[in-house]
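Chemist: Attaching a predicted model along with its sequence, questions to come.
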Amino acid sequence: MNLVTQTAPNFVAPAILKNGNIINEFNFKQNIKNQFTVLFFWPMDFTFVCPTEIISFNELYPEFKKRNTEIIGVSKDSVFVHKAWQNLSIQKGGIGKINYTMVSDIKGEIQDSYDVTHPNMGIALRATFVIDKNWIIRHQVINDLPFGRNIKDILRMVDAITFHEKHGDVCPANWETGKTSIHPSEEGLKKYYQ
């Protein structure tokens, strides 16, 4: 299901916060105010592609914060499994300290509300949502299980949304900050191709 342009579903669930504390009732909407949010789902802890994505998000976390963007990750594992995974070094198959909140969706209710549940396995697909300050989903991408995300492209999408909101111009294919945008008109498109 396409959720782009729709209000992001809220949820309340157990989570391990970026400071390492575990809480039983993390309220998504109450914790994310007046900023962009990248909400992403991964299938399971202690797997193979998942840690590469989680660590990549963590490495780029300062870049997201510069853009007033919070990251929230969700899987069906318990908060205790999340914590055990963080307590294990990257060199030993863990993920190390993570600077963003990791949510536990044991019953799969959150992944169902975002319609990202694998049809046969019951775990989440590799889904990513960029949510704006008004709680509207502006970008959505879903990968099958074997294929990792391009985290830098998610950062690019935050830049594109911010640029459009500030200037009104639209962002063509492969647009990046500093590249030419298009005034949304026939003349603007002609000028772009000149």
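Modeler: Nice, I can see it. Numbering: from 1, shown residues only.

Chemist: make it CA atoms for all contacts and neighbour counts henceforth
Modeler: Noted.

Chemist: who's in contact with Cys126?
Modeler: Actually, residue 126 is Arg. It isn't Cys. 40-43, 116, 142-145, 148-149 (CA atoms under 8 Å, 6 or more residues apart in numbering).

Chemist: and if you look at Tyr114?
Modeler: By CA under 8 Å, 6+ apart, the contact list for Tyr114 reads 3, 9.

Chemist: Which ones among the contacts of Arg126 map onto strands?
Modeler: 40-41, 142-143 (DSSP state E).

Chemist: For the residues you listed, pick the one with the most neighbours.
Modeler: The residue in the ones in strands among the contacts of Arg126 with the most neighbours, by other CA atoms under 10 Å, is Phe41 (28 neighbours).

Chemist: One more to weigh against that first structure:
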Amino acid sequence: MCKRYWFLIFSAHISISIAKAIETNSKYLENKMGVLVGRQAPDFTAAAVLGNGEIVDSYNLHETIKGKKAVIFFYPLDFTFVCPSELIAFDKRFEDFKKRGVEVIGVSIDSQFSHNAWRNTAVADGGIGKVQYALVADVKHEICKAYDVEHPEAGVAFRGSFLIDEEGNVRHQVVNDLPLGRNIDEMLRMVDALAFHTENGEVCPAGWTEGKKGMDASPEGVAKFLSENEGDL
């Protein structure tokens, strides 16, 4: 009887340990979901203001970007502070993205009507002017949660940026904290790097920019590249 009692206690202890391990692993996997690189970009349908000023009720990501590259960028709120500088910077480089075949899409938790009002506010008055790309209304917070960029306390989106390839897969992502504005030229650099790799099969070393040499992904390739370019790194 005594042996059976201790066996039951031991079995219960093992079961609890396994359950805790499963729970811990599940939480770990949940946290890992924040890395979207290599995965299909989460689809969404939401209201939006298009680049021509039209307000639509059903803007679908996958339909919009089918067969094209895209940059989706999240920002906290309309009519705030760092945000207009970023949206204006994206707009000033809109043609640079366009000639590379890249769709630019902005997302925040504001409504489509707030987006529209912000577009119709002069830059000198804290607005963004008539930016040439779509602004999506994530009023239910579903999109920022799908991309895992919702601030846990502020309830707005972090400054997340995602580069999506022609197959709809995320190839690059970066997330800035709320006070830190992003570098739009860096996103253009990543667009060029992805295009270079896709066309040439070579990989892009640190600081690669258009016109620079790539690297063959092999021991011989890295040895050759470093022997010729180590001083420029």
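Modeler: Perfect, thanks for sending it. The shown structure was predicted, so the numbers you read here are calculated from the model rather than taken from an experiment.

Chemist: now what about the TM-score between them?
Modeler: Between these two chains, after superposing, the TM-score reads 0.99 (TM-score structural alignment, normalised by the length of the first structure); 194 aligned residues with a CA RMSD of 0.6 Å.

Chemist: coming back round to it: nearest to Ile71 of the first structure, of the ones in strands among the contacts of Arg126 of the first structure?
Modeler: Minimum distance to Ile71 of the first structure across those is 7.8 Å, recorded for Phe40 (CA to CA).

Chemist: In space, what's closest to the aligned residue in the second structure for that closest one - neighbours in sequence excluded?
Modeler: Alignment note (TM-score structural alignment): Phe40 of the first structure maps to Phe73 of the second structure. Closest residue to Phe73 of the second structure apart from its sequence neighbours, by CA to CA, 6 or more residues apart in numbering: Ser161 at 4.3 Å.

Chemist: ranges for the strands of the first structure?
Modeler: Under DSSP E, the first structure gives strands at 12-16, 22-27, 36-41, 69-75, 101-104, 126-131, 137-143.

Chemist: mean offset of the last one relative to the second structure (after superposition)
Modeler: Mean deviation of strand 137-143 of the first structure from its aligned counterpart in the second structure after superposition (mean CA distance after the TM-score superposition for the first structure): 0.2 Å.

Chemist: what's that strand aligned against in the second structure?
Modeler: So strand 137-143 of the first structure sits over residues 170-176 in the second structure, by TM-score structural alignment.

Chemist: Tell me the buried residues in the matching stretch?
Modeler: 170-173, 175-176 (16 or more other CA atoms under 10 Å).

Chemist: same check, this time on stretch 78-88 of the second structure
Modeler: 78-79, 82-88.

Chemist: just to revisit the earlier point, out of the ones in strands among the contacts of Arg126 of the first structure, who's nearest Lys107 of the first structure?
Modeler: Phe41 (14.0 Å).

Chemist: Lys145 of the second structure matches what in the first structure?
Modeler: Match for Lys145 of the second structure (TM-score structural alignment): Asp112.

Chemist: how much space is there between that match and Tyr192 of the first structure?
Modeler: According to CA to CA, to the nearest Å, Asp112 of the first structure stands 41 Å off from Tyr192 of the first structure.

Chemist: next one: Ile95 of the first structure
Modeler: Ile95 of the first structure is 44 Å from Tyr192 of the first structure, by CA to CA.

Chemist: contacting residues for Ile184 of the second structure?
Modeler: Listed by CA under 8 Å, 6+ apart, the contact set of Ile184 of the second structure reads 86, 89-90.

Chemist: preserved in the first structure, out of the residues you listed?
Modeler: Retained in the first structure (both residues aligned by TM-score structural alignment, their matches' CA atoms under 8 Å) from the contacts of Ile184 of the second structure: 86, 89-90.

Chemist: Among those residues, which one sits closest to Val139 of the second structure?
Modeler: Glu86 (20.5 Å).

Chemist: list the contacts for the aligned partner of that closest one in the first structure?
Modeler: Matched to the first structure by TM-score structural alignment, Glu86 of the second structure sits across from Glu53. By CA under 8 Å, 6+ apart, the residues touching Glu53 of the first structure are 148-149, 151.

Chemist: which of those residues map to contacts in the second structure?
Modeler: Shared with the second structure, among the contacts of Glu53 of the first structure: 148-149, 151 (both residues aligned by TM-score structural alignment, their matches' CA under 8 Å).

Chemist: for the lengthiest helix in the second structure, which positions count as buried?
Modeler: With secondary structure taken from DSSP state H, the second structure has its longest helix at helix 2-32. By 16+ other CA under 10 Å, helix 2-32 of the second structure has no buried positions at all.

Chemist: what's the answer for stretch 111-118 of the second structure, then?
Modeler: For stretch 111-118 of the second structure, the neighbour count (16+ other CA under 10 Å) marks 111-112, 114-116, 118 as buried.
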